[in-house]
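K.L.:
Kindly generate the corresponding structure for this input.
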Amino acid sequence: MYKVEEITDEKGSFLVLKKADNTSEARISLEEGGRLQELIFKDVFLIKEQPNFNYKDSYASSILFPFASRIQEGKYSFRDEEYQFNLNETGKNALHGLVYNQKFELITKEENTNFCSVTIAYKEINESVGFPYRYEIYATYALSENNLSLSLKIKNTDSKAYPFILGWHPYFLSDDLSKSCLRFKSDKKIEFNESLITKKVIDHKTEEEFKIEDKQLDDCFILNSDIIEFNTPNYQIEISTNKIENYLQLYTPKGFSMIAIEPMTGVSNSFNNKIGLQVLEPNKTYSITWNVKLKNN
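P.N.:
Next comes the predicted model:
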């Protein structure tokens, strides 16, 4: 049996999806953008809060909307209008969207023999700085013994169309990151400037087995498939999506044995370079699902 626990304490409001024997569990922070704080499969932590790794700096497991990564100087134009986001990256750029620090509300939950799930939502009824549109974002987390899915649905509740991309920012642990590797198909990557703003797309044949070793990563790849594998000494997972056009950001924070494996539908500065950028018309919706599947342990 799988259950959903609702917890409120001095640290905030949380939802815990768990198997009855506690061997599989997912913990969601409602007050931090509906992010996934912890993920356990078969008693092994894949995602876990780390000391001295503050969420306000790491954006760990945050949902990224209406943009992921950076907007250069927070400026963009859309349909002949100029816009300016707040600059939340040391006053230089706008970083990681507008919902990562919003409070989500529980909409529905389901408890079952083989899985449990919750749907949470944030509804923007005001015009945000730099993004004067109303929208609703729904996140559905579903947990089973070997699988966690995150399904996002965006609804345009405004009278005007708006641009957007979506991303997710989870950090995965490894007992030994230097002996871990990724597998994904890509023959193009993004070339950044010194501020991690997209300069151009370049040809880059990625090796079949992408070994992390001692690399300090902050790289973005254009994927040719919808599957990413991550293999560590103590677990192997597969991250997949139901969309065809996908981008992958990889980041290794110094001093931590973990890696951010970030699936995205666009790239850094997408509101200006248009790479992956989509437009959502009034009363329309856009949906995407990302799955994390334990392959073996």
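K.L.:
use CA for all of it now, contacts and neighbours both
P.N.:
Fine.
K.L.:
Could you check how far the most centrally placed residue in the chain is from N234?
P.N.:
Compute the mean C-alpha point of the chain, and by C-alpha atoms, centre = their mean the closest residue is W168, 0.6 Å away. Distance, W168 to N234, by C-alpha to C-alpha, to the nearest Å: 24 Å.
K.L.:
Repeat that for G266.
P.N.:
In terms of C-alpha to C-alpha, G266 sits 31 Å off from N234.
K.L.:
List the residues that contact the residue of the chain most remote from its centre.
P.N.:
The C-alpha centroid of the chain is most remote from D80, which lies 29.9 Å away (C-alpha atoms, centre = their mean). By C-alpha atoms under 8 Å, 6 or more residues apart in numbering, D80 lies in contact with nothing.
K.L.:
one more to put side by side:
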Amino acid sequence: MATSIRIHDSASGATALVAPELGFNCYAFSTKIHGKTVQIIDAPEDVLTGTHRPSGFGIPILFPFPNRIRDGKFTWDGNNYAVPLSPGKPNAIHGFCYDRPWRVIEKKKDTVTGQFQLSVDDPERRGCWPADFILDVRYRVAESRLECQFRITNPDKKPLPWGLGTHAYFRIPFGAASKPEQCLFSVPVSEQWELQDYLPTGRRLPVENKAPLRTGVRFGTQAFDDVFTGWATDGGTLRSSIIDEQAGIELTQICDSQYFREAVVFTPLGRNAVCMEPYTCVTDVINLEQRDVNAGLQVLAPGQVIQTWAAMQVSPVLA
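P.N.:
Next up is the predicted model:
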């Protein structure tokens, strides 16, 4: 049975649960709005004891690449690499961190920090990537807000190519008396990547048939499994949102526009949930960049450290 760490903010009633053995997955976040507890994250009740797909619940952390690598193969600095394919899939999916245990390096009442180092926590896959890496993730709850701080370190003597994403499953509706179809979700994007078999061709297309996403799509009216870009910035941040009109509750997801740039939107089949996933790069980024496609690949020099962040805020909708 996996263990769970609880962090809590007494002032707002915000609480989050994190499972270190399950990829440091934050599988629950709740707070109080209008005097009632609101559950935000979708996860199975037996999350700690079941054998669920690691990327199918909570907030999976996707690193050093989000989404897919075509055939699990790529070339970097003249060397060929092979990343293990995901079970039953033709491609490698979602990196090395989401399906492995993490180490907890700090715990306080309202915060918890986990660390994953490729050579330490998944040594069998160290040879699958050009450089070692250390990823520190710090969750904090405060004022009906869940904050996530990312710290990426290159401890190697070689440059580290990387991409980062989160894959939150947002549970809807937010109110007990609401219905899923009363919820609107939006991401202000202007383009989407053309996909073939879930992999980008390298072409960006104007948002046309998915255009309502910019102002608000009513849940259940369109299915999504798409990669978007051209995300409008708001004072150095990128925003997406879900509004439960009946409950009068809004969830706003915010992230750092210095590094994040793509948004994957996914409506899992047969679930009252929607994923709005901020990425620093597009799917199959390390192969696209070899074709001179500006796909968002980042490279960290030996010894270099960077930090970025994402957060979600739950608020009453103001009339």
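K.L.:
rewinding a little: what's the residue nearest to the centre of structure 1 aligned with over in structure 2?
P.N.:
In structure 2, the residue paired with W168 of structure 1 is T166, using TM-score structural alignment.
K.L.:
Not counting residues beside it along the chain, what's closest to that match?
P.N.:
Closest residue to T166 of structure 2 apart from its sequence neighbours, by C-alpha to C-alpha, 6 or more residues apart in numbering: I61 at 5.0 Å.
K.L.:
Surely E194 of structure 2 and G202 touch.
P.N.:
Yes - the pair E194 of structure 2 / G202 is scored as a contact, 7.0 Å apart, by C-alpha atoms under 8 Å.
K.L.:
the more surrounded of these two?
P.N.:
G202 (20 against 17; other C-alpha atoms under 10 Å).
K.L.:
just checking, next helix/strand downstream of the helix or strand hosting that one?
P.N.:
For G202 of structure 2, the element it lies in under DSSP states H and E is strand 199-206. Sequence-wise, the next helix or strand downstream of strand 199-206 of structure 2 (DSSP H and E) is strand 217-218.
K.L.:
Who are the packing partners of that next one?
P.N.:
Packing partners of strand 217-218 of structure 2 (3 or more C-alpha pairs under 8 Å, 6 or more residues apart in numbering; DSSP states H and E): strand 183-186.
K.L.:
After the strand it packs on, which helix or strand is next? Please name it.
P.N.:
Next along the chain after strand 183-186 of structure 2, taking DSSP H and E as the criterion, comes strand 191-196.
K.L.:
Trace the biggest strand by length in structure 1 over to structure 2 and give me the residue numbers.
P.N.:
Secondary structure of structure 1 per DSSP state E: the longest strand is strand 285-296. Mapped onto structure 2 using TM-score structural alignment, strand 285-296 of structure 1 spans residues 305-316.
K.L.:
so how far is that stretch from its chain's centroid?
P.N.:
Here stretch 305-316 of structure 2 shows a centroid-to-chain-centroid distance of 11 Å under the convention C-alpha atoms, centre = their mean, to the nearest Å.
K.L.:
got it, and stretch 220-239 of structure 1?
P.N.:
Computed by C-alpha atoms, centre = their mean, the chain-centroid distance of stretch 220-239 of structure 1 equals 14 Å.
K.L.:
which of the residues in that stretch are buried?
P.N.:
Applying a neighbour-count criterion of 16 or more other C-alpha atoms under 10 Å, one finds 220-223, 225-232, 235-239 buried in stretch 220-239 of structure 1.
K.L.:
now do stretch 189-203 of structure 1
P.N.:
Those buried within stretch 189-203 of structure 1 under the rule 16+ other C-alpha under 10 Å are 189-192, 196-198.
K.L.:
What of stretch 74-87 of structure 2?
P.N.:
For stretch 74-87 of structure 2, the buried set under the neighbour-count rule, 16+ other C-alpha under 10 Å, comprises 74, 82-85.
K.L.:
Can you name the residues in contact with the longest strand of structure 1?
P.N.:
Contacts for strand 285-296 of structure 1 (C-alpha under 8 Å, 6+ apart): 41, 146-156, 235-243, 280.
K.L.:
how about the alignment partner in structure 2 of L87 of structure 1, what does it touch?
P.N.:
The equivalent of L87 of structure 1 in structure 2 is L85 (alignment by TM-score structural alignment). Residues counted as contacts of L85 of structure 2 (C-alpha under 8 Å, 6+ apart) are 71-72, 91-93.
K.L.:
Let's see if you can find the most crowded of those.
P.N.:
Ranking those using other C-alpha under 10 Å puts I93 first, with 25 neighbours.
K.L.:
contacting residues around the equivalent of T280 of structure 2 over in structure 1?
P.N.:
Mapped onto structure 1 by TM-score structural alignment, T280 of structure 2 lines up with T265. By C-alpha under 8 Å, 6+ apart, the residues touching T265 of structure 1 are 165-167, 245-247, 276-277.
K.L.:
Report how many residues lie close to the closest residue to G276 of structure 1 other than its chain neighbours.
P.N.:
Leaving aside its chain neighbours, G276 of structure 1 sits nearest to G266 (4.0 Å; criterion: C-alpha to C-alpha, 6+ apart). For G266 of structure 1, the tally of surrounding residues (other C-alpha under 10 Å) stands at 28.
K.L.:
Going by secondary structure, the equivalent of R271 of structure 2 over in structure 1 is in what exactly?
P.N.:
By TM-score structural alignment, R271 of structure 2 lines up with F256 in structure 1. In the assignment (DSSP H and E), F256 of structure 1 maps to no helix and no strand.
K.L.:
Tell me how many other residues surround F256 of structure 1.
P.N.:
Number of residues near F256 of structure 1 (other C-alpha under 10 Å) recorded here: 12.
K.L.:
Now do the same contact list for it.
P.N.:
For F256 of structure 1, no residue meets the contact criterion (C-alpha under 8 Å, 6+ apart).
K.L.:
Would you mind stating the distance between it and T289 of structure 1?
P.N.:
Taken as C-alpha to C-alpha, the span from F256 of structure 1 to T289 of structure 1 is 28 Å.
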